[in-house]
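In: just need the structure, nothing else, for what follows:
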Amino acid sequence: MSDYYKGLYGSHKKEQKSPFAALLDAVMFVITVVVAVLFVVSLFVPVINPHSAGVLSTLGLIAPFIYVAMFVLTLYWILRWSWVAVPMILLSVISLFSLSLFYRPELKRHYDIKYPRGTIKVMTYNTRSFISDSGERCLDSIAELIDEVRPDIICFQEMGFSGLVDSMLQPMRYKPLPKSLSRKDLSPALYSRHPIIAAYRIDTMKNFVWADVVVNKDTIRVFNNHLHTTAIRQEDEDYIENHQYLAEEDNVDKLGGMVSRLSKNNKRRSVQADTIASIMAQSPYPIIVCGDFNDIPISYTYRRMSRSADDAFRKVGRGYSSTYRGFFDMLRIDYVMLSEEFTPLGYDVINSWIWTDRVVREDTIRVRKYGENLTPRLDEGEAGPYAVDYSDHYPVLVHFSINR
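Out: From the prediction side, this is the model:
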């Protein structure tokens, strides 16, 4: 009898892992340690000036991949019923505080937003001189888009053909910046359907302008910025997107060169961001900050630029947002930020998917306007008459109201 109870309630040896399971756990543990270290280090990227740790400042580029890896590894260790799951769960909880930089849950399938009367719209877009991927001028395509969404304020970067754009937008009642702020060398441009009472090109930096715009009785200072390039070339994008690093032998040299250029230009943008942030903080009016920052949300540049204004995506964005047409459409580097005097109401990246989705939701209106043949094209998943020849960026459109 004693042997029976001993066998039933006595201590048992822990079930031995198979050699394969033990090896898999060992490999996954090493990967987990690496990912956890990268995650912890990435938490400090926004607060460390790139001049102090240039290479570290490039880590933010892979932050979305780190977050996904954290989630997968946490699930793995939970399923393995391992103690490693405990610290991974803690790190995953910490990561939730930064998740809204990249992703905001979509709680509904369709968002039929009814904006209140008096809603203001601002759009930012890096035009690449209005040159499409095929090398052709795409002014007409962008003009149709603008005519449809009718933003109150437009901020263009890499502006080209300024005279043509002035003429194109004039029938839509858009006013350009004063001619004294001569636009050259692809400098930013700003257009408004409301009066512009003052404007200034910041210091001698051709890539930064602000304008005071009167909307009804309120004066708003709008900053249009184009921060220093990342210096990532097309061949670099092809190298990453086409997985050429799997076949080439000089991977260390190529990746090292890319990291070196990124680090160098992060330092340049940090100086620009510090300068612009100090100017924004001195504004006597509520501010709107638009532009191509050439940097992602986990960066020193983003933290400095968002100190005086809130990122509209973090307030009202949906899903995963990317504004750059490259690197697997993973990068959000174009922003609209609003100071506390404004309430953001809607955020859209106007890419082909969003545009088609808008047409589907408003099908009866579009059919009356463009004809019955529109519906079959929508059923096939095409954008129909809303196809847009984009630059290497997508336009960002934000709806907001002024707090009274």
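
In: alpha carbons only for contacts and neighbour counts from here, please
Out: Will do.

In: burial measure for residue 308, as a count.
Out: Applying the criterion other CA atoms under 10 Å, we find 22 residues in the vicinity of residue 308.

In: assess the claim that residue 189 and residue 157 are in contact.
Out: Yes: at 6.5 Å, residue 189 counts as touching residue 157 under the criterion of CA atoms under 8 Å.

In: now the other sequence, so there's something to compare against:
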Amino acid sequence: MKNLSFINKIIYIINLIFAVLLLFSFILPYLPPRTFAILAVVNLGVTFLIGLNFLFVLYWLIRLKRQCLLSITILLIGYFLYGSLYRFTSVKAVSHPENIKVMNYNVRLFDLYDWIPEDNTQDKIVEFIKKESPDIICIEEFHPREQLDFSFYKYRYQKIAGKKVKHGQAIFSKFPIISSGSLGFENTSNNAIFADIVKGVDTFRVYNVHLESLHINTQVESLRKETSERLFKRIETSFIMQQTQSELFLKHKKNCKHKVIVCGDFNNTAFSYVYRKIKGDLNDTFDEAGNGFGRSYDFKFFPVRIDFILADKAFNVNGFKNYDEHYSDHYPIMATLSLE
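Out: Sure, this is the predicted structure:
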């Protein structure tokens, strides 16, 4: 610090603050939101914090200053704890009769209120799904409409609620569904549903999990109009509900005798407590075979991954794909799996 100019001393202090925040975010996935809910807000900005610390590294390297070691050290800790934020390689899905293509897609009520500046968005969503032809698809924020044609799936399970606007979750499958059900999260429109699916001699369970939304409007103008106290209180409440919902899910999953695939919109990142608990010893298919940042939510400022497909270790992960189709505030994701 002694050899730094006044401006660089200020920059280093700012660097120190964001480095400590990033280090703190690496610890938070191990702290229950019910106890540390407001602190968990930091996890939502991990991607931003990583990017900012990387910029600080470049800044100090260009000036040949050893202050670069601060952010380098924190970034290396994160790398060894969680791996790279960006996946440089992907497994190319190979066509094979044993492959099972599993898609997850939050369709945002099929654009019921015309959020997307395109015509016939609901038809485009259905045509996209039909074209990609996943064997199994889990849909969040499903809104049943007469003109929706999912007849290309023989088997389905839907759990729909709501008085004014009917919505819920759905699982569509090309393979027989022999049993299904709903966990019924309390005091919310969010939920988790499941379907036991038979393929050949194998039976496995697919969960569709939609954890509590943070109820944040990502438009800058809307955020400016809201007081920080109200915003943080709402986020705190949502994090606590997410923990309760994840505990209910894990209790249900513990009694399952089949191999499982967990799909869903967790409304939280891979650096969160609920993600860590739900993932457990399952494989994150993006980590296994994905490429890039894995963005699954439409946020303008940095890539956000809050939609997941997790698979039992009995499944081989033969491919993973993020799509860019912008028909919702979420982007579809698909994993290619096979049973050993």
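
In: just the TM-score for the two chains, thanks.
Out: Between these two chains, after superposing, the TM-score reads 0.88 (TM-score structural alignment, normalised by the length of the second structure); 329 aligned residues with a CA RMSD of 2.5 Å.

In: circling back: need the overlap of contacts for residue 189 and residue 157 of the first structure.
Out: Residues touching both residue 189 of the first structure and residue 157 (CA atoms under 8 Å, 6 or more residues apart in numbering) are residue 224.

In: my read is residue 229 of the first structure is in a strand, agree?
Out: No: using DSSP: H, G, I helix; E, B strand; the rest coil, the assignment for residue 229 of the first structure is coil, not a strand.

In: ok, the corresponding residue of the second structure for it - contacts?
Out: The alignment partner of residue 229 of the first structure in the second structure, by TM-score structural alignment, is residue 213. Going by CA under 8 Å, 6+ apart, residue 213 of the second structure touches 190, 238, 267.

In: where's residue 213 of the second structure relative to residue 242 of the second structure, distance?
Out: Distance, residue 213 of the second structure to residue 242 of the second structure, by CA to CA, to the nearest Å: 8 Å.

In: check residue 154 of the second structure too.
Out: With CA to CA as the criterion, residue 154 of the second structure and residue 242 of the second structure are 33 Å apart.

In: show me which of the two is the more surrounded one.
Out: Neighbour comparison, residue 154 of the second structure and residue 242: the larger count goes to residue 242, with 26 against 12 (by other CA under 10 Å).

In: need the strands for the stretch 201-340 of the second structure, in chain order.
Out: 202-210, 259-265, 283-284, 307-311, 315-322, 333-339 (DSSP state E, counting those that start in this stretch).

In: corresponding residues in the first structure for the fifth one?
Out: Counting by TM-score structural alignment, strand 315-322 of the second structure pairs with residues 342-349 of the first structure.

In: same check on the shortest one?
Out: Using TM-score structural alignment, the residues of the first structure aligned to strand 283-284 of the second structure are 310-311.

In: spatially nearest residue to the aligned residue in the first structure for residue 254 of the second structure, not counting backbone neighbours?
Out: Under the alignment (TM-score structural alignment), residue 254 of the second structure pairs with residue 281 of the first structure. Nearest residue to residue 281 of the first structure in three dimensions, chain neighbours excluded: residue 308, at 6.3 Å (CA to CA, 6 or more residues apart in numbering).

In: residues in contact with that neighbour?
Out: Residues near residue 308 of the first structure by CA under 8 Å, 6+ apart: 277, 280-281, 339.

In: could those go into CSV alongside distance to residue 32 of the first structure?
Out: Formatted as CSV, the contacts of residue 308 of the first structure follow (distance: CA to CA, whole Å):
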residue, distance to residue 32 of the first structure
277, 37
280, 41
281, 41
339, 39
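
In: so which of those comes closest to residue 40 of the first structure?
Out: Set against residue 40 of the first structure, the nearest of the contacts of residue 308 of the first structure by CA to CA is residue 277 (26.6 Å).

In: how near is the closest one to residue 357 of the first structure?
Out: Residue 277 of the first structure is 36 Å from residue 357 of the first structure, by CA to CA.

In: who's more crowded, those two?
Out: residue 277 (19 against 15).

In: quick check, the more buried one in contact with residue 303.
Out: No: with contact defined as CA under 8 Å, residue 277 of the first structure does not reach residue 303; the gap is 9.7 Å.

In: strands along the stretch 51-200 of the first structure, start to end?
Out: Going by DSSP E, counting those that start in this stretch, the stretch 51-200 of the first structure shows strands at 103-104, 120-126, 153-157, 189-192, 196-201.

In: the helix or strand just after the last one vs the second structure, average distance?
Out: Later in the chain than strand 196-201 of the first structure, the nearest helix or strand by DSSP states H and E is strand 208-215. Overlaying the second structure shows strand 208-215 of the first structure at a mean distance of 0.7 Å from the equivalent residues (mean CA distance after the TM-score superposition for the first structure).

In: the match of residue 229 of the first structure and residue 69 of the second structure, how far apart?
Out: Counting by CA to CA, the gap from residue 213 of the second structure to residue 69 of the second structure is 38 Å.

In: aligned counterpart of residue 99 of the second structure in the first structure, please.
Out: Aligned counterpart of residue 99 of the second structure in the first structure: residue 119 (TM-score structural alignment).

In: which stretches in the stretch 51-200 of the second structure count as helices?
Out: Ranges of helices in the stretch 51-200 of the second structure, per DSSP state H, counting those that start in this stretch, are 68-82, 108-111, 121-132.

In: please convert the ones you listed to JSON lines, extending it with distance to residue 177 of the second structure and mean neighbour count.
Out: What follows is these, written out as JSON lines (distance: least, CA to CA, whole Å; neighbours: other CA atoms under 10 Å):
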{"stretch": "helix 68-82", "distance to residue 177 of the second structure": "35", "mean neighbour count": "16"}
{"stretch": "helix 108-111", "distance to residue 177 of the second structure": "24", "mean neighbour count": "22"}
{"stretch": "helix 121-132", "distance to residue 177 of the second structure": "19", "mean neighbour count": "16"}
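
In: alright, calling it a day.
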